[in-house]
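S.K.: Output the structure for:
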Amino acid sequence: MLFDHLFAKHLGGQHILRIEDTDRTRYNEESEREFVETLHWVGIDFDEGPHVGGPHAPYRQSERKEAGIYAEQIQILLANGHAYKAFETPEELDEMREYQKINKLSTGYYGGKWRDATPEQVSEAEASGKPYVIRQRMPRDVKIVTQDAIRGRVEVDSNLLTDPVLIKADGMPTYHFAAMVDDHLMKITHVLRGDEWLPSFPMHWTLYEQFGWEKPVFVHCPVIVGTDGKKLSKRHGATRVLDYGAQGYTKDALKNFIALIGWSPGDEREVMTEAELIEAFSLDGMQPSPGQFDIEKLRWLNGHRIRKMDPNDLLDALLSFARDPYTESYWATFVDENPVPNKPPIDGKEILRKLKLISDTATNDRPYVLAALKEEQQRVQTLADFGEAMEFFLVEEPEMDEKAIAKWFKEPHVPELFDWILAKLDESRVETAEHYETIVKAFQSHKGLEKLGPVVHPTRVALTGKTAGPGLFELMAVLGHDRIERRIRRAQGML
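M.R.: Predicted coordinates for the structure are as follows:
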């Protein structure tokens, strides 16, 4: 769908949404609604479709069936002998397949007795009320030559192709028929679809020839696999687009990432805006081999986007993300099915709690939250990461890393260090990174310490509870005089 969108925009064409709902056992309105909402969230909208209208309505195949569109077209094929009615029962079809297996023949429907039945036999079967399907009469003893934009010219022996069902027993068309008819009637010029349709491609190509229609350009896009080369599944990451949004990926990073799976702009660019993707997109850059879904590359791209954002815009995006109902529902029910080795499973409710803390604090003190965000902006990769990263700024007493306390608070100079910081705080209320850097470095000189680390690390642990984070002097400037004083006094109680 993204390739369709980029290609249509690149050529200045029309992007049409058609709901292919001929399989009524699998269709439901909620799925259709989610599909449209998902595409809208990611920034893919349509020029025509069931939700916006257009000159080629209706856009749901079930509605097109009721309008008689497929019935009219199938009569053309029946009349010219390119389709026929087949009356086999399910039991007879099972017997046919069993016979083929036993005799090591190709499994499939290659005609049965109805392909060459006489008009009288067909009329008699219809008159008796026997149910039937309508099948395409594939040519025999010829080479079918297809043309794909990625794979080029491909020849297929027609004798290896089955006669596919075009109209099911309930009168509903199959994809093989409805999609080809609709593409022609809707004046579709380019068909971009997954390469799982390659086995059926000769049948579709032949259908155009049997109707005498001009063919569109067919583009069979490569499938997406995980880094292990296997079909993409939940173990490789989320499988619903909205889930990536709930995990804190931006739609721009997601589009950038997906576009580069199976397509290349022809140069070394990896970070591209949507405008750049649209300008560069062409079928020449499509690759026939499967594209690899690498979640680490997506995280890198997303982190890059976050680092390039204006901090105010980023905070707005973060707050919108934190307050989004889908974010809440996703993390409230999240189960970590692929925990990282040697780390506890991700707790979705904890992620929600920390995001809510950002949202609540921003309601009362946006400038402070913005200042804290700026310090973490260069360090996170997703919007969800801000919850953990910013927590120590926002709570009164940050959780303390016991190992960090055991390592750094036992150093003999630490009691004097904490006294020194408190004394210097009493001398001045200047709250700049430069001022706090002067305080810390003055203690280093006072003690004659060769390196600054033994001063920085225990101070960082006292203020944040962690051994890693943004620059110490910058985070001190954000915390300010009063928070620093309270946290240093708390740390003194832990010595």
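
S.K.: only C-alpha atoms for contact and neighbour calcs from this point on.
M.R.: Noted.

S.K.: what about the helices in the stretch 151-300 of the chain?
M.R.: Here the stretch 151-300 of the chain has its helices, by DSSP state H, counting those that start in this stretch, at 175-185, 201-211, 241-246, 251-259, 274-280, 295-308.

S.K.: Out of these, flag the one nearest Q492.
M.R.: Among the helices of the stretch 151-300 of the chain, helix 295-308 comes nearest to Q492, with 36.1 Å by C-alpha to C-alpha.

S.K.: residue boundaries of the helices in the stretch 301-450 of the chain?
M.R.: Under DSSP H, counting those that start in this stretch, the stretch 301-450 of the chain gives helices at 311-323, 325-332, 348-364, 366-376, 385-394, 402-408, 414-427, 433-447.

S.K.: Now the second one, please; I'll put the structures next to each other:
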Amino acid sequence: EDYRAKGFFKEALVNFVALLGWNAGDDREFYYLNELAEKFELERVNKAGAVFDIEKLNWLNAEHLRAKDPADLIEPLKAELNSAGIDFSGRSDEYLKSVIIAMRERVSFVKEYIEKSPYFFLPVAQYDETSKLKNWKPETGPQMLRLKEEFAKLGENPSKEEYEVALKLVATELNIGAGKLIHPLRLAVSGMPAGPGVYDILVILGKEETINRIEKAVSIL
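M.R.: From the prediction side, this is the model:
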């Protein structure tokens, strides 16, 4: 129960415990529960002392998380949001599913959706200092406002491709590389230096929230 409370999936724990003293005769480590039930044989149990490797358990948990249908992670994510005291009443299940898909290669536990991408659930409260020093220059504010203008011309729910075309248009107009806009844009909408693709973030947040966050960042940074 202690491990379940820490966020480990039942499937990962059973998978891990099975491997402590048994193997199927190959190098495979990830198993679904039904596969373990089919393959397990007492003859292949190893009598040598088992080594508890927490890194392997973490890895297995991440693998089982990624193997799940994103829809099956919505309720666990809601439970974590409740535990964190985050009001998600304005977020649809489809919104949460989009976050789950965007972040699942970057997390090992459901709670890490909140820890590693709080900007999907809360307003940006602070901006990464290293990224700010590196990517936010005196000319960045006006450039971001110009980008905001171009985003405002897009339809109600722009696609990743539409955001990208708009950004590249502004970069060409300003005679700068796209990266000069992409990195400060990521900082503006997430407050963080890394994460999913920036256009994925924009699509999930939506046009109105994206524009609001650009304006806020320009006023603060």
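
S.K.: one step back: of all the helices of the stretch 301-450 of the first structure, which lies closest to E91 of the first structure?
M.R.: Closest among the helices of the stretch 301-450 of the first structure, using C-alpha to C-alpha: helix 325-332, at 45.5 Å.

S.K.: quick one: buried residues of that closest one?
M.R.: Going by neighbour count (16 or more other C-alpha atoms under 10 Å), the buried part of helix 325-332 of the first structure is T327, E328, Y330, W331, A332.

S.K.: give me every residue that touches the last one.
M.R.: Pointing back at A332 of the first structure there. Going by C-alpha atoms under 8 Å, 6 or more residues apart in numbering, A332 of the first structure touches G348, K349, L352.

S.K.: Apply 6 Å and report the result again.
M.R.: G348, K349 (C-alpha atoms under 6 Å, 6 or more residues apart in numbering).

S.K.: same question, the first one
M.R.: With contacts taken as C-alpha under 6 Å, 6+ apart, T327 of the first structure has the following neighbours: A246.

S.K.: Tell me which residue of the second structure matches up with it.
M.R.: In the second structure, no residue is paired with T327 of the first structure, using TM-score structural alignment.

S.K.: I'd like to know how far the aligned partner of E55 of the second structure in the first structure sits from Q444 of the first structure.
M.R.: Alignment note: E55 of the second structure maps to E296 in the first structure; criterion TM-score structural alignment. Going from E296 of the first structure to Q444 of the first structure by C-alpha to C-alpha, to the nearest Å gives 40 Å.

S.K.: Could you check which of these two is surrounded by more residues?
M.R.: Neighbour count, other C-alpha atoms under 10 Å: between E296 of the first structure and Q444, Q444 has more, with 19 against 10.

S.K.: what's the counterpart of that one in the second structure?
M.R.: Counting by TM-score structural alignment, Q444 of the first structure corresponds to A171 in the second structure.

S.K.: Once aligned, what mean separation remains between stretch 433-441 of the first structure and the second structure?
M.R.: Following the fit onto the second structure, the mean deviation recorded for stretch 433-441 of the first structure is 1.4 Å by mean C-alpha distance after the TM-score superposition for the first structure.

S.K.: tell me, stretch 182-199 of the first structure lands on which residues of the second structure?
M.R.: With TM-score structural alignment applied, stretch 182-199 of the first structure matches no range in the second structure.

S.K.: ok, the match of Q444 of the first structure touching A178?
M.R.: Yes. Using C-alpha atoms under 6 Å, A171 of the second structure is in contact with A178, at 5.5 Å.

S.K.: what's the burial count for D360 of the first structure?
M.R.: D360 of the first structure: 15 neighbours (other C-alpha under 10 Å).

S.K.: And for A317 of the first structure?
M.R.: Neighbour count for A317 of the first structure, taken as other C-alpha under 10 Å: 17.

S.K.: Map it across to the second structure for me.
M.R.: Alignment note (TM-score structural alignment): A317 of the first structure maps to P76 of the second structure.

S.K.: Could you measure from that match over to V165 of the second structure?
M.R.: To V165 of the second structure, P76 of the second structure is 36 Å away according to C-alpha to C-alpha.

S.K.: how close does the one residue sitting closest to the centre of the second structure get to E11 of the second structure?
M.R.: The residue lying closest to the centre of the second structure (C-alpha atoms, centre = their mean) is M103, at 2.3 Å. Noted for M103 of the second structure: a distance of 20 Å to E11 of the second structure, by C-alpha to C-alpha.

S.K.: swap in E162 of the second structure?
M.R.: 40 Å.

S.K.: what's the answer for S108 of the second structure, then?
M.R.: 13 Å.

S.K.: Leaving out sequence neighbours, find the closest residue to L202 of the second structure.
M.R.: Excluding the flanking residues, the one nearest L202 of the second structure by C-alpha to C-alpha, 6 or more residues apart in numbering is T210, at 6.1 Å.

S.K.: F88 of the second structure corresponds to which position in the first structure?
M.R.: Using TM-score structural alignment, the equivalent of F88 of the second structure in the first structure is T361.

S.K.: give the contact list for that match.
M.R.: Under the criterion of C-alpha under 6 Å, 6+ apart, T361 of the first structure has no neighbours.

S.K.: what range in the second structure matches stretch 9-21 of the first structure?
M.R.: The aligned range for stretch 9-21 of the first structure is empty, by TM-score structural alignment.

S.K.: The nearest residue to V45 of the second structure once chain neighbours are set aside and E38 of the second structure, how far apart?
M.R.: Distances taken as C-alpha to C-alpha, 6+ apart put W22 closest to V45 of the second structure, at 4.4 Å, once the chain neighbours are dropped. For W22 of the second structure, the distance to E38 of the second structure equals 14 Å [C-alpha to C-alpha].
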